[in-house]
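*Asks:* Provided below are the primary sequence and the corresponding predicted coordinates.
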Amino acid sequence: MTTPLPAHGCPFAIDATASDIHGEAAQLRALGPAAQVELPGGIQAWSITDPGLITRLLTDPRISKDAHRHWPAFINGEIPERWPLRIWVEVRNALTAYGDEHTRLRRLIGPAFSARRIPALAPAIAQITHRLLDDLEQHQDTDAPVDLRAHFVSVLPLLVVNTLLGVPHHLHNAFRDRIGDAFATDLTEEKATANYRGLYQLLEELVTTKRGMAGNDITSALLNAHDAKSDSRLSHQELLDSLLLLIGAGHETTVNLIDQAVVNLVTHPTQLALVQNGSATWADAVEETLRHQPPVANILLRFPTEDIYDPETGLSFDHGEPIIVNHAAAGRDPHIHADPDRFDVTRATSRNHQSFGVGAHYCLGAELARLEARIALPALFDRFPQLTLAVPANELRPLASFISNGHQEIPVHLGQRL
């Protein structure tokens, strides 16, 4: 069930369990291009649902992501130390930085995601993909369903990003579990705080380990930037938080992209057939998934550095008012996409989405996520052409997160060997 429409201008209470992200997004869209919402912990914010308004705000230099500088309630100590979502604004990395600080931090990680380096990763991604599919084959002739998310979808991006970062194998599963909980929005204060501490213990362990085994990887490069005697050097907190950003964004978003693409394709066999017979491409399926089921449904938080008036909507956003970008709502805007709830790999407007952001904070890993999905999907369906869900699609359980848009499990039958 979704939260009922608010009355008399009261903030719309966001469902922390995310039981129906798109139902909630539709209700918010009905309230206009932006709506006042209430997050867990009683924090009020604007949810921006209109793609045009999102573009205008995210390309406006007066919009910041730095709570330390531009969220008065945070600066004045009004946000509880144990607020479950505090990690999303407290970190100091390229995700939250503003202005020159953002440029400095983004420049340090940018080379890892350059236009030349990403395509060069394709052979390694393909090798990891086929190794995981080999492992899956042991379940092929059994009647019991297998959780595709646990055995394939969540593992592939983790192995790719950990290869880029040089994360030791013994830390892989621990990071997967902790990162997943970082995206959960239904945690109690106690569980969120415990996960927060656990994450930083893992990051400290990663840094300590890499100091003794430096290599040609992003973690080693960031360690060099931390140790450098220059104005652009990373502080220890920036080092840890930059690693957190790369592991989190490099894993969770790609997992959900592949997750939602698989579910869409197996539940829309005519669409899968269009891709398989060449009437559409795997890239088309990826872009339509990004529009139809954005891997990140909502992104927290941005803040006006001064009062902003938007003449196209007549809305005003006061200095320091928190802003959420609602990708789930924007991707299904009926003014841009005809019959927006329908999954259609031939849709002319599929690429007209904002699921990787807009402006200065456009996701550095966007092309890596696309590449992983374009390799993983055809390999999966070629290996298991009889792949089907083991439960009705409406029984798949969504992640308990209004940030991360995926499923808790994807139980499937792989089909008999051909």
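*Replies:* Noted; the coordinates are in hand. Numbers count the residues shown, from 1 in each chain.
*Asks:* use CA for all of it now, contacts and neighbours both
*Replies:* Will do.
*Asks:* now do the helix or strand where residue 374 lies: which elements does it pack against?
*Replies:* Assigned by DSSP states H and E, residue 374 belongs to helix 366-383. Here helix 366-383 touches helix 117-120, helix 122-136, helix 236-267, helix 282-292, going by 3 or more C-alpha pairs under 8 Å, 6 or more residues apart in numbering; DSSP states H and E.
*Asks:* of all the ones you listed, which lies closest to residue 17?
*Replies:* Within those, the stretch nearest residue 17 is helix 236-267; the backing value is 16.7 Å (C-alpha to C-alpha).
*Asks:* alongside the first one, take a look at this:
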Amino acid sequence: MTAPAEPQDLLAPELMTDPYGAYARMREQAPVRTVSMMGSPPAVMVTRHDDVRTVLTDPRFVTDPELAGNAADPMRAAIFEQLGISADLAQYLLRNILTTDGAEHARLRKLVSRAFTVKRVQGLRPRVEEITAALLDRMAAADGPVDLVEAFAYPLPITVICELVGVPEDQRPQWHEWGRDMVALNPERTPTVLRAAVDHVQELVAARRAAPADDLISGLVRAQEDDGDRLSDTELVTMVFALVMAGHETTAHLITNAVLTLLIHPGQLAVLREDPELWPRAVNELMRLRGPVQFTQFRYPAEDLELGGTTIARGTPVIAGLLPANHDPRAYDHPDELDVRRYAGPGDGHLGFGQGPHYCLGAALARQEGEVALRMLFDRFPDLALAVPASEIVWEPRPGFSSVAELPVRVH
């Protein structure tokens, strides 16, 4: 059996407007499907839970196409061309902690992993609670409806990651705008935004070289002087850029999606009010059910192999469908229902943070921010309610993301 020849466009309207239904149909009808995006060469998407887990964990799948026999990266090259990203800017997207394997990936991950250990994240909790409380105070003082996205869901994670990395307070709103522009994949904005962000990080690095501080940028600058873990200038800038972008955009949408989901499932919210100890489990369930990331970056099989009854040749770009895998009835009972008591096995109980060597570096921090944000929000505002009918909430047409542009709520 081979994958269907006619590619499914990942930017097709049905996937933008109804991703849950469209990916469910793909999972049940063509679980190993030929796809394309923005004029890229054909790739293969897998959508069933076990196949997705295999792509994420099997060492035969790599993120560096050269390790799978490709002289270049045709998928990203095609997408970068569509977006107007020049070669000098592409270098900050092509080789980073997300796109390397083996010893190189381990070296880069080691440099930043200390900042995201469970112990270090637990130590951040009082500060996360402090930031959350201040944001809730501002929401309480507002007259009329509040946009939860702008007032709460974005400011919390961007403040936390910027403090951790070392981005000054007055420059953090700019990162919010850059993040929105980057995930929108707008050719008219992406090159300009990427250039501005890279220039900004270079300025931050230069400032830390002149005056080190207690932040991650200063630690990475020091690592440049360590012969065992030497970072190039490009690697350093790339690392900071990737951490700040990944460290706020996805968590903001996790919080927003979770609040919306709980408000339209009042029975489940009542369970959490009765038993607050369920909040950590609920965050995992909300990440499974309404996680913001629909599919992964490309993986490449380093040898010919079979997946889901389909032969996939060495070097073929493969995309793991996180959203359909997390709704696979083969892995979960009643997968489309919210159950805050659900226990789906050890670990996360879902694939929303990935698996294997590229498991999300900031997963512990994202879970903590989600738990603190949701618990404190619903404790502070017991009458929190949507300010518009749920049917009027607009999901953004973002490729690979499940997110809403606004979430109007009433806090009183």
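*Replies:* Sure, I can see it. Note that the structure is a prediction, hence the values are computed from the model and not measured.
*Asks:* quick one: TM-score?
*Replies:* These two chains, once laid on top of each other, score a TM-score of 0.91 by TM-score structural alignment, normalised by the length of structure 2; 401 aligned residues with a C-alpha RMSD of 2.4 Å.
*Asks:* on that earlier part again, against structure 2, where does the helix holding residue 374 of structure 1 fall?
*Replies:* The aligned range for helix 366-383 of structure 1 in structure 2 is 363-380, by TM-score structural alignment.
*Asks:* what about the matching stretch, how far off from structure 1?
*Replies:* Overlaying structure 1 shows stretch 363-380 of structure 2 at a mean distance of 0.9 Å from the equivalent residues (mean C-alpha distance after the TM-score superposition for structure 1).
*Asks:* now that stretch, how far from the centre of its chain.
*Replies:* Centre-to-centre, stretch 363-380 of structure 2 and its host chain are 16 Å apart (C-alpha atoms, centre = their mean, to the nearest Å).
*Asks:* what does stretch 403-418 of structure 1 give?
*Replies:* 19 Å.
*Asks:* now for the helix or strand that comes right after the helix holding residue 374 of structure 1, which elements pack on it?
*Replies:* The element immediately downstream of helix 366-383 of structure 1 (helix or strand, assigned by DSSP H and E) is strand 388-389. Judged by 3+ C-alpha pairs under 8 Å, 6+ apart, the packing partners of strand 388-389 of structure 1 are helix 236-267, strand 411-413.
*Asks:* list the buried residues for the longest one?
*Replies:* For helix 236-267 of structure 1, a neighbour-count test (16 or more other C-alpha atoms under 10 Å) marks 238-267 as buried.
*Asks:* give the aligned range of it in structure 2.
*Replies:* Under TM-score structural alignment, the match for helix 236-267 of structure 1 in structure 2 covers residues 233-264.
*Asks:* contacting residues around stretch 207-215 of structure 1?
*Replies:* 166, 219, 220, 223 (C-alpha atoms under 8 Å, 6 or more residues apart in numbering).
*Asks:* kindly recompute the last result at 6 Å.
*Replies:* The contact list for stretch 207-215 of structure 1 (C-alpha atoms under 6 Å, 6 or more residues apart in numbering) reads residue 220.
*Asks:* show where that stretch falls in structure 2, residue numbers please.
*Replies:* Against structure 2, stretch 207-215 of structure 1 falls on residues 205-213 (TM-score structural alignment).
*Asks:* what of stretch 100-119 of structure 1?
*Replies:* Counting by TM-score structural alignment, stretch 100-119 of structure 1 sits on residues 103-122 of structure 2.
*Asks:* apart from its chain neighbours, what residue comes closest to residue 185 of structure 1?
*Replies:* Closest residue to residue 185 of structure 1 apart from its sequence neighbours, by C-alpha to C-alpha, 6 or more residues apart in numbering: residue 401 at 4.7 Å.
*Asks:* ok so, going back, what's the closest of the helices and strands packed on helix 366-383 of structure 1 to residue 54 of structure 1?
*Replies:* helix 282-292 (14.8 Å).
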